[in-house]
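1. Sequence first, predicted model second:
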Amino acid sequence: MKNKTLFIIIFLLFFPLFLRAEEVTLSLDEAISVALRDNCEVLLSAEELKKAKEKIAEAYGPLWPSLDFNGGYTRLHGLSEKDIATTTTQTTFKQIIYQGGKTINTIKYSKFGLEAAQAVLDKTKLETVLNVKKAYYTLLLSTEFSNLNKHILDNTKEHLMFLKARYKEGQASQSDILNIEKSLKSVEQAYETSLNQVESAQVLLKNLLYLDDKVRPKPSIQLHYEPEEVAYDEAFLSAMKNRPEIRQLEAKANAAKSAIEIAKADGRPTILASWEYFSRSNSGVIASGGTVTGASSTTSSKGWNDYSTLGFVFSWPVFDGWVTKAKVEQAIVDLKQAQLLKEQTARDIAAELKNAYLSLKNAIAQIRTAESEIALYQDNLSVVKKQKTSGITSSLDLDDAELKYRISSFNKKQAAFDYIVAKATFDKAMGG
């Protein structure tokens, strides 16, 4: 019994440590690094990039000669007195000399595919970084909001206790108590909602970082911002140059041009050189007339069956039922689609950048307003503290003044959050 009691005491002492062990404190840079390392979408895009590199290696293949070897073994049984085993080999060496420009344009096409895959990876990384920043600061702000609601809840409870004391002395009515009890219920609900928001933000961040379900990420920084002046015109030029979507569509357009030449190559001549060596040998005996005989009056089967050829092959498809023409037209349509999509994407990026720029300006204006409110309530708090020291005001009045100051401070943090998110969105719209 004593051992059991001792175990329970030790467990209760160390159980909070186990809970704290589940919390992982992360800086923003650490969270971004984890996301870029473990995020599934980033990993998938990275694999597509590797695949595109191998496509280039594949495209270079026709520039190299091909070497094939075929061999066979046949054993003839029952036709003659002795079994005859025949061995044949064929070695073929081919080199493409001209293919209508298909090989070189296939290489170009594959290289443009690599550029497009790199742009997709860059786009995925930019989006991942932005999403991590939003989730990270959302968790930070929701935690601040839950702390504020906890102070509001405590303040409301103190008001209720104060009002009940006045009610006992006949200085407050039952309606006053009912009203503040109703307010208390609303505050409790708001506090519970804010706690749920913290949990929801943690789930979102864990999902982006691919953390274990038992892990609870905790931001290690405070809401901090450094306002920067941005020039929209310069940002627009940067976006048109650096946005991965633009680079991706430029690569696709160039690839479509190469695809047109690849399709045209099907209607052009092909020239290749080849060298082949053939050999055939028999383990039995063959008469001079070529018929299989016994062991007498025979000649060797080897000699005339060993030979080689060297030549050139010229091929030109004169008519293929307009298949090549149809392929060329399809490639031209792909090029037009890529060009139209690039124009539409450029307009979308311009609109995205403009909205981010306006959000950034609004956030800066909100910060200035919040700073003026903080100055007001900070001065009010200083006055109330002096009055409390002089005995003019009560502790509850001081608590009210502190709560107003906390609310104004949170409003500034909210404005800082809006600025940070707007700045991150603006940076992403510029291309990082």
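-> Nice, I can see it.
2. When you work out contacts or count neighbours from here on, use the C-alpha atoms and nothing else.
-> OK.
3. Residue 263 - nearest residue in space that isn't next to it in sequence?
-> Spatially, and ignoring its direct neighbours in sequence, residue 263 is nearest to residue 328 (5.2 Å; Cα to Cα, 6 or more residues apart in numbering).
4. Contacts for the longest strand along the chain next, please.
-> With secondary structure taken from DSSP state E, the chain has its longest strand at strand 84-98. Strand 84-98 is contacted from outside by 62-77, 269-285, using Cα atoms under 8 Å, 6 or more residues apart in numbering.
5. show me where the chain has helices.
-> Taking DSSP state H as the criterion, the chain carries its helices at 2-21, 28-38, 40-59, 102-168, 174-209, 232-242, 244-265, 323-390, 395-430.
6. Mean neighbour count and distance to residue 93 for the ones you listed - can I get that in TSV?
-> Below are these laid out as TSV (neighbours: other Cα atoms under 10 Å; distance: least, Cα to Cα, whole Å):
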stretch	mean neighbour count	distance to residue 93
helix 2-21	11	67
helix 28-38	17	46
helix 40-59	17	19
helix 102-168	20	19
helix 174-209	17	53
helix 232-242	16	47
helix 244-265	22	23
helix 323-390	17	29
helix 395-430	21	54
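7. how about those in a markdown table, adding distance to residue 293?
-> Output for those, formatted as a markdown table (distance: least, Cα to Cα, whole Å):
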| stretch | distance to residue 293 |
| --- | --- |
| helix 2-21 | 91 |
| helix 28-38 | 75 |
| helix 40-59 | 53 |
| helix 102-168 | 54 |
| helix 174-209 | 81 |
| helix 232-242 | 82 |
| helix 244-265 | 55 |
| helix 323-390 | 56 |
| helix 395-430 | 87 |
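8. Out of those, which gets nearest to residue 315?
-> Residue 315 lies closest, by Cα to Cα, to one member of the helices of the chain: helix 244-265, at 12.2 Å.
9. Hmm, residue 243 is touching residue 353, no?
-> No - the pair residue 243 and residue 353 fails to qualify as a contact (Cα atoms under 8 Å) at a distance of 11.1 Å.
10. next up, a second structure to put side by side with the first:
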Amino acid sequence: MSLLGCIAKGNHIPLSLPLLSFCISVSLCLCGGFFSTVKAAEVRTLTLDQALEIAAARNRDILKAREFYKQVQGKYMEERSAALPQITLTGQLSRQQNDSQKILTGGFIPTRQDTGGAELGISQVVYSWGKVGAAIRAADIGFRTADERLRMARQGTYRDVSTAFYDILLARELHAISRQNLEQKSRHLDEAQRKYTAGVATDYDILAAEVSVQNARPDLIRTGNQLRSTKDRLRFILALEEDVDVVGALELTPAGLPSYEESLAIARKHRPELEELRRRKEIAGELVTIANADDKPRLDIKGGYGWRRLAAGDARGDGQDWNVGLYLSFPFFDGLKTRGKVAQAESELHALEIDEAKQADAISLEIRDALNHVREAQEIVTALTGTVEQAERLLIMAEKGYELGVKIRLEVDDAELNLNQAKGNLALARRDYLAALVNLNWTTGVLGEGNVPASSP
């Protein structure tokens, strides 16, 4: 009897060992696939503060900035080594054979010599025309440059995370509006069918309601895809593998804004881009000193202590070997190579001064734009306050009038359109206001330093 026949008749199924193993394997595979699906469906829900905390620990731009700090630390150790004693240990063991000495000495001098020895040498810079000191100072300034670069990466990441967070909240609001619109039009279709059954509506009313329902579906699909895209963007910024969602609302309390002059003063003091350029200018000044010292006198002290052994024929000898000396080097003419390096270093310094002025001008413009965007969003939020409630009342009145036969279908559609536009515009204005505040804090260089606006849970 076949396996299916046994199952159909409820009989006991005789299972051989290979068949039993196959069934167990299939069951395990199915269970594994089920649990994998459950695991893949896990979603991590975050508040804004939690998202910022994760970004500080996992964002790749921040991690790269931290690696740059390690590079600067290595550079500082490299430059500092020039001011420390250089200690070396050398050893040698050699054999020399020269048969030509037989002709000159008549065999009195052995033609083979064995030599060996070891020496511990030390050298120390005494004076380098400021070159070593300038290199150490430049490397030390590099630490502060790395700090500013880390601040730059952190603030840029906080801005991106906050904006992505608010984008998710906006996409969720728009998706909810689209879903409510579809549900509303579906109710209108049900009402038209009820009236048609009662004999107070025509085929035109049903067809118009069906078309409205179908026209509402693409917007629901579009906003749903937008919601998924914004979540994926936040997940990318946070460098997370699992799916993410957020908890919060686009709620805000408009507050007073600083003046342009106050914001500009804060930015000039705190913007990491300006601070980094100032540090790079200091480094460039030290590089001029380093380049200028290449054709200047240099004084070093060198010494060594060791042991030597010499064997020539039957004669052998060994003993201590030491030396110490003060060495002066003065490359007073190098074909104007040093002058060329100095000219390059000075030009780099002047270029950084120009970059600093250019960056300051760009920041002043960014501050004006940021303040204007905050004011614009704030004014739109104020203008739309109460509009949603009014649009909802108009829709209720239009639907009631349509049921009583004193309103036409077009008036109901207009009321629905006005309500959806009011809800969408208000949600967009709130998102723009929150994002504009984040951008203003980033523009002034204080984002992530106790001035990050948070949404209300």
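-> Sure, I can see it. Computed from a predicted model, the values in this text were never measured in an experiment.
11. Next, the TM-score between them, please.
-> For these two chains in superposition, a TM-score of 0.83 is obtained (TM-score structural alignment, normalised by the length of the first structure); 405 aligned residues with a Cα RMSD of 3.6 Å.
12. separation between the aligned residue in the first structure for residue 175 of the second structure and residue 389 of the first structure?
-> Taking TM-score structural alignment, residue 175 of the second structure has residue 146 as its aligned residue in the first structure. To residue 389 of the first structure, residue 146 of the first structure is 30 Å away according to Cα to Cα, to the nearest Å.
13. Could you do residue 158 of the first structure as well?
-> From residue 158 of the first structure over to residue 389 of the first structure the distance is 20 Å, taken as Cα to Cα.
14. got it, and residue 185 of the first structure?
-> Where residue 389 of the first structure is concerned, residue 185 of the first structure sits at a distance of 33 Å (Cα to Cα).
15. ok, the corresponding residue of the first structure for residue 218 of the second structure - contacts?
-> Matched by TM-score structural alignment, residue 218 of the second structure corresponds to residue 189 in the first structure. Applying Cα under 8 Å, 6+ apart to residue 189 of the first structure gives no contacts.
16. Recalculate using a threshold of 10 Å.
-> 149, 153, 183, 195 (Cα atoms under 10 Å, 6 or more residues apart in numbering).
17. Might you report the residue contacts of the nearest residue to the last one once chain neighbours are set aside?
-> Spatially, and ignoring its direct neighbours in sequence, residue 195 of the first structure is nearest to residue 146 (5.9 Å; Cα to Cα, 6+ apart). Residues in contact with residue 146 of the first structure, defined by Cα under 10 Å, 6+ apart, are 152, 190-198.
18. With residue 358 of the second structure instead?
-> residue 352.
19. Which position in the first structure pairs with it?
-> So, by TM-score structural alignment, residue 358 of the second structure is matched to residue 344.
20. Residue 107 of the first structure -> the second structure?
-> Residue 107 of the first structure maps onto residue 136 in the second structure, by TM-score structural alignment.
21. wait, I meant residue 254 of the first structure
-> Using TM-score structural alignment, residue 254 of the first structure sits opposite residue 282 in the second structure.
22. For residue 292 of the first structure, find the nearest of the helices of the first structure.
-> helix 40-59 (49.4 Å).
23. Give the aligned range of the closest one in the second structure.
-> Helix 40-59 of the first structure corresponds to residues 60-79 in the second structure, going by TM-score structural alignment.
24. Identify the residues contacting the residue minimising distance to the centre of the second structure.
-> Nearest to the mean C-alpha position of the second structure, by Cα atoms, centre = their mean, lies residue 61 at 2.7 Å. By Cα under 10 Å, 6+ apart, the contact list for residue 61 of the second structure reads 55, 67, 150, 152-154, 156-157, 237.
25. ok, which pair from the residues you listed is furthest apart?
-> Most distant of the contacts of residue 61 of the second structure, by Cα to Cα, are 67 and 237, 18.2 Å apart.
26. ok so, going back, counterpart of the residue nearest to residue 263 of the first structure in the second structure?
-> For residue 328 of the first structure, the residue aligned by TM-score structural alignment is residue 342.
27. And that match, how far from residue 172 of the second structure?
-> On the measure of Cα to Cα, residue 342 of the second structure and residue 172 of the second structure end up 60 Å apart.
28. Next: residue 341 of the second structure.
-> 59 Å.
29. what does residue 32 of the second structure give?
-> In terms of Cα to Cα, residue 32 of the second structure sits 33 Å off from residue 172 of the second structure.
30. can you check residue 328 of the second structure too?
-> Taking Cα to Cα, one finds residue 328 of the second structure at 75 Å from residue 172 of the second structure.
31. Ok, residue 206 of the second structure next?
-> Distance from residue 206 of the second structure to residue 172 of the second structure, counting by Cα to Cα: 31 Å.
32. measure residue 386 of the first structure to residue 236 of the first structure for me?
-> 53 Å.
33. oh, I was asking about residue 188 of the first structure
-> For residue 188 of the first structure, the distance to residue 236 of the first structure - Cα to Cα - is 47 Å.
34. Kindly report the same for residue 134 of the first structure.
-> Taking Cα to Cα, one finds residue 134 of the first structure at 23 Å from residue 236 of the first structure.
35. I'd say the match of residue 328 of the first structure and residue 291 touch.
-> Yes - contact criterion Cα atoms under 10 Å: residue 342 of the second structure and residue 291 qualify, at 5.3 Å.
36. Could you work out the end-to-end span of stretch 56-64 of the second structure for me?
-> OK, stretch 56-64 of the second structure end separation, Cα to Cα: 12 Å.
37. Work out the gap between that stretch and the centre of the chain.
-> 5 Å (Cα atoms, centre = their mean, to the nearest Å).
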